[in-house]
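*Asks:* A predicted structure for the sequence below; I have some questions about it.
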Amino acid sequence: MKKFLALLVSLPLFLVSLHLDGSDIPFVMTREEKALLQDQGLQKLTRFQKILDHPNVFKATLTYSDSDLTQVSSVLLPNIPFQITDLRINDQGQSVFQLENGTYVEASNLLVYNDTVYSRETVSEELWTKSEVTTFASPYVSGVGTSSHPVAAYTRFLATEKAETFSGTYYKYSGYGWVHESQLSESDTRMDRVQEVLSQKYNQDNYSIYVKQVQTGKTAGINQTEEMYSASVTKLPILYYTQVMLDKGAIILNTQYDYIPEVNTFSGAYDPSGSGYLSKTADGNHYSVETLLEDVTQHSDNVASNILAYYVTGQFDKSYQKTIKDVLGSKWDMKSREASSEKAGLMMEAIYRQNGRIISYLSQTDFDGSRISKNIDKPVAHKIGDAYDFKHDVAIVYTDSPFILSIFTDRASYDDITAIADDVYAILK
């Protein structure tokens, strides 16, 4: 019987079934003999056959002062380097490692593993770092230290190598080090930083701020759905609809409209005494669509906006209302002029996507020296709005990845708007 058991134990593992029942062997075994055979088979399956050159442990693991593993000495902790000097079989038939300090640990791959780089390949992948970045001198295994060249968060780089270790996948940032894939993204991460800055510095009740990166569709904001009086920003949907009519061929830039008294008196018309240079009272003159668009975009002219609204939008008729709602997903009340920074941002994005003459007009206005565009050294197309304590600006900023920036304020200054714009631009430029 003992000889037969010894023969079974010496067979290759793939010939030994670790599940034993009455049909597995041609004779009757005691429970103790079955358990012994099971245990010896598992030991063969889990024991190491050689010394590990880069050992690590999965979890806190006991070491012993004797090779029979009866006298506890200390504890090995994950990712704390240790060295193995010998592999032996103790009196109980267990494989044990002797460590450089003379203690012993069971040589089981359920406890210990060889922490090495499993694979390494050349790649060319554009990646972005996230908020937390730890850079290692090489693909991380136990004992590898951090790089002396840390990588900044929310930055783009070209990964030149990819490596797999026990702790995961690492990418090489040439000149800096190796970063774990959990701290990287395939898409632009800068909008996460924008949200951090807005939340840290501008989370105030009198601000409604909306930012959208056009190419990625990522957004950030503070109170972006809260509505307030939008003043001349409500001219944006009128501009958008006029471009729609131009694109359809319903009107042309040279289409002429008469300046009659009714254009300043219909429901929803702006007060003609507000901003702009056209006569505050009807003068009977003819004005082209192109002239009116220039006056609205560049001078925020109330009368020019009224003329377009009166003739082109049909005094905000059902067709106009449906067109704007289709873009925004909700109504823009042209009478109360209540709107949010998000709604204005979406409207500016729609105008940007039209890519018509209006964008060029919005890029050269009387208001370029203040608010959003004041300190930005890239092209900016924007529409301002002022009334009472409300000061707003809505822009498309033409960086390498254009973004929408819509800032609504109540009881704030132009410089406050500029400060917000500068912080956002510093991240997305």
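*Replies:* Looks like it came in fine.

*Asks:* hey, let's count contacts and neighbours off CA atoms from now on
*Replies:* Will do.

*Asks:* Tell me how many other residues crowd the closest residue to Ile417 other than its chain neighbours.
*Replies:* Sequence neighbours aside, Arg371 is the residue nearest to Ile417 in space, at 5.3 Å (criterion: CA to CA, 6 or more residues apart in numbering). When neighbours are counted by other CA atoms under 10 Å, Arg371 registers 26.

*Asks:* take the one below as the second:
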Amino acid sequence: MRSNNVLIYIITMFTLLFISVDVHAQTTDEPVYHTVGINETLESIADNYDVSTKQIMAWNNLESEELVQGQYLEILSPGLYGRDDLIHDELQEVLEQYSGYPVYIYVESLENDKRSASIEGTTFVYGASVPKIVLAAFVLHQVDEGVLSWDDTYMYDDLIYEQPLSYAWGGSGIMQYESYRINEYTLEELTEMTLKNSDNMASNMLLYYVGHAYEEAFAEFTRDVYQASSFQLQITAKQMSKVMRYIYEHEDDSVKEMMATTDYDEQKLDVVADDTYQKIGGTNQVNHSTAIVEGDHDYVITVLTSIAGDDTISNIARDVNEVLSQDQNSKR
């Protein structure tokens, strides 16, 4: 009996060893998303995935090695992605000139290299109207899944202002000046007003009828697309760039085209190319913009600021576009 137990133990240990070796030998294009646990450090996580702390910091644009429990980290295969492949050195150098400004920037190439550059790109700030782009992206996802249709209709309800994370009455938008209590609005109309007019009322209706109505799917979407545990008005530049990348890569370009012409054209980031798809946000304390830029070199860019004006955001956009356009031309 004892010999049988020993034999079973040996077979079990051999199997576990084989599985362990096999897993570590695999490489994949798909990233792994790690949630920071209690007492975990950057070094312990790096050791666990057999990567370096510098790689994890580069992949996640971390400014320091300090981690917070519950934080999401993107782990890429070191065999496929080296640090030099991820950081756009020339672009990073250009962004460094703004490091003394109250700005938070994240730029990511949409070309094959997917290189990025960042200044405080993982710092959380109040997003104003920029998080409305998350609602629009989730609508796109639900339509794609067949859960919703662009032709679905909804009526105004006072409850939209009582839900968590709703925008205040008034502010930007056009719905408040219409007969909104008796009108029916299609999902497409609500999404377009949310993006084109940055409409608070339309955004609140999307949050009520789509976000909260499909709460579990919405939370899964935010985790998958930009590694947030749930929809929040506190955002980072990197998170919003990831949402814009999702919209860019989606086969249905409805949401992207809704941003082609808005009430805020030729402002902020919309100064560098004819094909700029922008979502802005601002209050007396913050001034933000996130955009998809298509041209010589396709990329996403998010600039979140406190105090800085439109001219500063536009200057950043021009500097970024110049570097990436030259980068693309040099490859031809």
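*Replies:* Nice, thanks for sending it over. Just so you know, these numbers come straight off a predicted model, no measurement behind them.

*Asks:* Tell me the residue in the second structure aligned with the residue nearest to Ile417 of the first structure.
*Replies:* Aligned against the second structure by TM-score structural alignment, Arg371 of the first structure finds its counterpart in Lys268.

*Asks:* returning to what we had before: from memory the residue nearest to Ile417 of the first structure sits against Ile420, does it?
*Replies:* No: between Arg371 of the first structure and Ile420 there is no contact under CA atoms under 8 Å: 9.1 Å.

*Asks:* so where is stretch 282-297 of the second structure in the first structure?
*Replies:* Against the first structure, stretch 282-297 of the second structure falls on residues 386-401 (TM-score structural alignment).

*Asks:* which stretches of the stretch 101-250 of the first structure form helices?
*Replies:* In order along the chain, the stretch 101-250 of the first structure carries the following helices (DSSP state H, counting those that start in this stretch): 190-201, 235-248.

*Asks:* Same question for the stretch 251-400 of the first structure.
*Replies:* Along the stretch 251-400 of the first structure, counting by DSSP H, counting those that start in this stretch, helices occupy 289-299, 302-311, 318-328, 341-354, 357-362.

*Asks:* of all these, which lies closest to Met191 of the first structure?
*Replies:* Nearest of those to Met191 of the first structure, taken as CA to CA: helix 341-354 at 15.5 Å.

*Asks:* quick one: that closest one aligns where in the second structure?
*Replies:* With TM-score structural alignment as the criterion, helix 341-354 of the first structure aligns to 237-250.

*Asks:* quick one: Glu251 of the second structure from Asp144 of the second structure, how far?
*Replies:* 9 Å (CA to CA, to the nearest Å).

*Asks:* So for the two, which residue has more residues nearby?
*Replies:* Asp144 (14 against 9).

*Asks:* related to what we said a few turns ago, how about residues contacting the match of helix 341-354 of the first structure?
*Replies:* Here stretch 237-250 of the second structure makes contact (CA atoms under 8 Å, 6 or more residues apart in numbering) with 104-108, 110, 121-123, 130-131, 133-134, 137, 225-227, 253, 255-256, 290-292, 300-304.

*Asks:* Count the residues that sit near the aligned residue in the second structure for Gln298 of the first structure.
*Replies:* By TM-score structural alignment, Gln298 of the first structure lines up with Lys196 in the second structure. Using other CA under 10 Å, Lys196 of the second structure has 22 neighbouring residues.

*Asks:* Contacts only, for the closest residue to Lys196 of the second structure other than its chain neighbours.
*Replies:* Take Lys196 of the second structure and drop its neighbours on the chain: the residue closest to it by CA to CA, 6+ apart is Thr262, 4.3 Å away. Contact partners of Thr262 of the second structure, counting by CA under 8 Å, 6+ apart, are Leu195, Lys196, Asn197.

*Asks:* and if we set it to 10 Å?
*Replies:* Glu192, Met193, Leu195, Lys196, Asn197, Ser198, Tyr277, Gln278, Lys279, Ile280 (CA atoms under 10 Å, 6 or more residues apart in numbering).

*Asks:* measure the counterpart of Ser330 of the first structure in the second structure to Tyr9 of the second structure for me?
*Replies:* Matched by TM-score structural alignment, Ser330 of the first structure corresponds to Ala228 in the second structure. Distance, Ala228 of the second structure to Tyr9 of the second structure, by CA to CA: 42 Å.

*Asks:* So if I had to pick from these two, which one is more boxed in?
*Replies:* Per other CA under 10 Å, whichever of Ala228 of the second structure and Tyr9 has more neighbours is Ala228, with 18 against 12.

*Asks:* quick one: the closest residue to Glu338 of the first structure other than its chain neighbours and Glu32 of the first structure, what's the gap?
*Replies:* For Glu338 of the first structure, ignoring the flanking residues on the chain, the nearest one in space by CA to CA, 6+ apart is Tyr229 at 4.6 Å. Tyr229 of the first structure is 85 Å from Glu32 of the first structure, where distance means CA to CA.

*Asks:* Between the two, tell me which one has more neighbours.
*Replies:* Neighbour count, other CA under 10 Å: between Tyr229 of the first structure and Glu32, Tyr229 has more, with 23 against 9.

*Asks:* what sits against the aligned partner of that one in the second structure?
*Replies:* By TM-score structural alignment, Tyr229 of the first structure lines up with Tyr126 in the second structure. Neighbour list for Tyr126 of the second structure: 232-236, 281-283, 285-288, 304-306 [criterion: CA under 10 Å, 6+ apart].
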